[in-house]
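Engineer: whatever this is, show me its structure:
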Amino acid sequence: MHRVPGSKITNYESAMKRIAVFGSVEDFWAVYSHLKRPHELPNVSDYHLFKQGVRPVWEDPANINGGKWIVRLKKGIASRYWENLVMAVIGDQFDVGPEICGVVLSIRSSEDILSIWNQSAHEGRINLKIRDTMKRVLSLPADTIMEYKTHNDALRDNSSFRNTDVFR
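Structural biologist: Below is the predicted model of the structure:
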């Protein structure tokens, strides 16, 4: 799914446009090869890649008790990181079963943001495995700051990226 840029969104879900559904790696590549790369997207736009049946909103039953790991990127490097993260999720490199709900790329004016959404915010061992796998598949430097935010906290403060827990 893609959220197109525009004025302040009052209904986030209605601002999204489904681009495609795929069931195999081959089908994914057939779609992906025709998409704009992150560096070609305008500011304040998002790509969402979620499992079939899971809506990319905090309130979805698969997401409501979960959260997301967040990595903030300087402008200009998101394309490679996004592709690596998508390949890792599609290739089941996280090895946490059905825990991963989806991934999001958020293009903003001063930074780009990658996030990986999971079902269970309070499963510490699983969450750390997701964080560590994300660091590994993206080849992030050891000093990279990663953030975590539960979807319940996001609902409470109506924000995806403010008031996060920071991990160094």
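Engineer: could you use CA atoms for every contact and neighbour count after this?
Structural biologist: Noted.
Engineer: just the helices in the chain please.
Structural biologist: For the chain, the helices defined by DSSP state H occupy 25-32, 78-90, 124-137, 151-157.
Engineer: which strands and helices sit next to the longest one?
Structural biologist: Contact partners of helix 124-137 among helices and strands, from 3 or more Cα pairs under 8 Å, 6 or more residues apart in numbering; DSSP states H and E: helix 78-90.
Engineer: cool, and the second one?
Structural biologist: Taking 3+ Cα pairs under 8 Å, 6+ apart as contact, the helices and strands that helix 78-90 lies on are strand 100-107, strand 112-118, helix 124-137.
Engineer: buried set for the last one?
Structural biologist: Under the neighbour-count criterion of 16 or more other Cα atoms under 10 Å, helix 124-137 has Ile126, Asn127, Ile130, Arg131, Thr133, Met134, Lys135, Val137 buried.
Engineer: isn't the last one right up against Val86?
Structural biologist: No: counting by Cα atoms under 8 Å, Val137 does not reach Val86; the two are 10.0 Å apart.
Engineer: of the buried residues of helix 124-137, which is the nearest to Phe28?
Structural biologist: Val137 (19.0 Å; Cα to Cα).
Engineer: one more to put side by side:
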Amino acid sequence: MEAKFDNKWDIWYHSIKEDWTITGYEKLYTINTIEEYWKLYNNWDELGSINNKHFFIMKNDIVPIWEDPNNKHGGCWSFKVAESSAQELWNDLSLHMVTETLSSIDGDIIGLSACLKKNNSSVIKIWNKSSENNSLTLLCKDILNKWGLDIIYIAHMPDITV
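Structural biologist: I've put the predicted structure just below:
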């Protein structure tokens, strides 16, 4: 019997660079169990790997746009990594996220995104629900210690008072 996660996680793909509305996104897959996560993990190359596309993993039907009601009071930790390291970091972060061990605040992490940039680097973002929870100390120490990343926090709607 498969153990269900507390939350489901949707894999999204953004294909149209000019269209940042919901019509530019496609939901590809939903993860409800660790077995489904490992199935996806073992088949990322069939999707083209995260270095070739703009992928998102979002919690409980949250749409990967800042304007989604679940996102607009939140933000993201953003960091740039070498293209050669992006898939491994994505795998580390996504496993911590779906098992709810990426943050010390229950329920605050709502998504993860990765996008290849022109200079052989990828930008990876950890999305959270509340921009008030923007301290790096909230993130998993194992990730920070392993990767030693330069990370900035960006509020989705900085003019909104939470």
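Engineer: any idea what the TM-score comes out to?
Structural biologist: Once superposed, chain against chain, the TM-score is 0.78 (TM-score structural alignment, normalised by the length of the second structure); 146 aligned residues with a Cα RMSD of 2.6 Å.
Engineer: ok so, going back, between the buried residues of helix 124-137 of the first structure, which is nearest Cys101 of the first structure?
Structural biologist: The closest of the buried residues of helix 124-137 of the first structure, once distances to Cys101 of the first structure are taken by Cα to Cα, is Ile130, at 11.8 Å.
Engineer: state the distance from the closest one to Gly91 of the first structure.
Structural biologist: According to Cα to Cα, to the nearest Å, Ile130 of the first structure stands 14 Å off from Gly91 of the first structure.
Engineer: dump the helices of the first structure to CSV, plus distance to Pro42 of the first structure.
Structural biologist: CSV is the format used below for the helices of the first structure (distance: least, Cα to Cα, whole Å):
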stretch, distance to Pro42 of the first structure
helix 25-32, 18
helix 78-90, 13
helix 124-137, 25
helix 151-157, 24
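Engineer: which of those sits closest to Arg108 of the first structure?
Structural biologist: Using Cα to Cα, these put helix 78-90 closest to Arg108 of the first structure, at 11.1 Å.
Engineer: which residues touch that closest one?
Structural biologist: Contacts to helix 78-90 of the first structure, defined as Cα atoms under 8 Å, 6 or more residues apart in numbering, come from residues 25, 37-39, 49, 94, 100, 103, 105, 112-114, 134, 137-138.
Engineer: kindly recompute the last result at 7 Å.
Structural biologist: Helix 78-90 of the first structure has contacts (Cα atoms under 7 Å, 6 or more residues apart in numbering) with Arg37, Pro38, His39, Leu105, Asp112, Val137, Leu138.
Engineer: same check on stretch 17-34 of the second structure?
Structural biologist: For stretch 17-34 of the second structure, contacts defined as Cα under 7 Å, 6+ apart pick out 2-5, 8-16, 37.
Engineer: let's see if you can find the most crowded of those residues.
Structural biologist: Most neighbours among the contacts of stretch 17-34 of the second structure, by other Cα atoms under 10 Å: Trp9, with 24 neighbours.
Engineer: skip the chain neighbours and tell me the closest residue to that one.
Structural biologist: Lys59 (4.6 Å; Cα to Cα, 6 or more residues apart in numbering).
Engineer: roughly how far does the corresponding residue of the second structure for Ile19 of the first structure sit from Ser15 of the second structure?
Structural biologist: Aligning on TM-score structural alignment places Ile19 of the first structure opposite Leu28 in the second structure. Per Cα to Cα, Leu28 of the second structure is found 12 Å from Ser15 of the second structure.
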